[in-house]
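**Student:** sharing a model that was predicted from the sequence below.
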Amino acid sequence: MQRLTQAPNIAIATVWRDLLCEAGFAATVQRQYLSSAAGQLPPSECLPEIWLEHAEHLAQARALLDQLQRLPQRRWCCPSCGEMVEGGFEQCWNCGALMPR
């Protein structure tokens, strides 16, 4: 197994692991419950980690995570309901309409 990266919290670690697995990289989250030891251990050692099952996937998995962390951020007004949508979303959270192209 090969350590890929640390995540800032368990929610992000789980999302990253799921996306890596969907892309065909066998990945697991380690240290997911170690945050309760913060204070007894240095906080940087208590963050959840993403580990890859196959070391040969390391470069491709890093590239995928880098791409995921740099999703374009948008700000657009929904043409259907007028809701202001911000972030990496291409669909209105209020009415489900797609972002105009």
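**Tutor:** Sure thing, it's come through. Numbers count the residues shown, from 1 in each chain.
**Student:** for the rest of this, base every contact and every neighbour count on C-alpha atoms.
**Tutor:** OK.
**Student:** list the helices and strands whichever helix or strand residue 59 is part of packs on?
**Tutor:** Taking DSSP states H and E as the criterion, residue 59 maps to helix 58-69. Using 3 or more Cα pairs under 8 Å, 6 or more residues apart in numbering; DSSP states H and E as the contact criterion, the neighbours of helix 58-69 among helices and strands are strand 2-6, helix 10-22.
**Student:** please repeat the previous calculation with a cut-off of 6 Å.
**Tutor:** Counting contacts by 3 or more Cα pairs under 6 Å, 6 or more residues apart in numbering; DSSP states H and E, there are no secondary-structure elements packed against helix 58-69.
**Student:** burial of the residue nearest to residue 43 when sequence neighbours are not counted, as a residue count?
**Tutor:** Across the structure, with Cα to Cα, 6 or more residues apart in numbering as the measure, the residue nearest residue 43 apart from its sequence neighbours is residue 35 (7.7 Å). When counting by other Cα atoms under 10 Å, one arrives at 18 neighbours for residue 35.
**Student:** want to compare, so here's the second one:
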Amino acid sequence: MRRLLTAPNLALATLWADWLTQAGIATRVQRAHAGSIAGELPPDQAQPELWIDDASRCDEARTMLEAFRHPPARHWACRGCGEIIDGPFEQCWNCGAAMPPVQ
């Protein structure tokens, strides 16, 4: 096992671990409930950590997490209603039309 990263909270640690596991990289959350002793330990030592079973896939897992944590920002105009959409969205929030193909 190899430590991948320290997560800011348990919710994100669990989400990221589930996402990596579904992608085929067995991932575990360690120190899931260590936050309760944060006053006795430095806060950075009480945060949840992600550990992967196969150390050879560490770079792959980091690349996947980087892409997951930083989705591409887009700026496009909906062809259905003319709404201007910003962010990683691929569907118009107003009318439900799909984003036009990227050229």
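**Tutor:** Perfect, I can see it now. Not measured: the values here are computed from a predicted model.
**Student:** what's near enough to touch the residue nearest to residue 30 of the second structure when sequence neighbours are not counted?
**Tutor:** What sits nearest to residue 30 of the second structure in space, not counting adjacent residues and going by Cα to Cα, 6+ apart, is residue 49, at 5.2 Å. Taking Cα atoms under 6 Å, 6 or more residues apart in numbering as the definition of contact, the neighbours of residue 49 of the second structure are 5-7, 29-30.
**Student:** cool, residue 65 of the first structure as well?
**Tutor:** Taking Cα under 6 Å, 6+ apart as the criterion, residue 65 of the first structure is in contact with no other residue.
**Student:** distance of it from residue 51 of the first structure?
**Tutor:** Using Cα to Cα, to the nearest Å, one gets 13 Å for the distance from residue 65 of the first structure to residue 51 of the first structure.
**Student:** and for residue 78 of the first structure?
**Tutor:** 39 Å.
**Student:** likewise for residue 81 of the first structure?
**Tutor:** As it turns out, when the distance is counted by Cα to Cα, residue 81 of the first structure lies 43 Å from residue 51 of the first structure.
**Student:** more neighbours, these two?
**Tutor:** Here residue 81 of the first structure and residue 51 are compared on neighbour count by other Cα under 10 Å; more neighbours surround residue 51, at 20 against 12.
**Student:** and the more buried one, that one's in a strand?
**Tutor:** Yes - applying DSSP: H, G, I helix; E, B strand; the rest coil, one finds residue 51 of the first structure inside a strand.
**Student:** excluding residues flanking it in the chain, which one is nearest the residue sitting nearest the centre point of the first structure?
**Tutor:** The central residue of the first structure, meaning the one whose C-alpha is nearest the mean C-alpha position (Cα atoms, centre = their mean), is residue 16 at 3.9 Å. Nearest in space to residue 16 of the first structure, with sequence neighbours left out and distances taken as Cα to Cα, 6+ apart, is residue 65 at 7.3 Å.
**Student:** how near is the one you found to residue 32 of the first structure?
**Tutor:** Relative to residue 32 of the first structure, residue 65 of the first structure is positioned 19 Å away (Cα to Cα).
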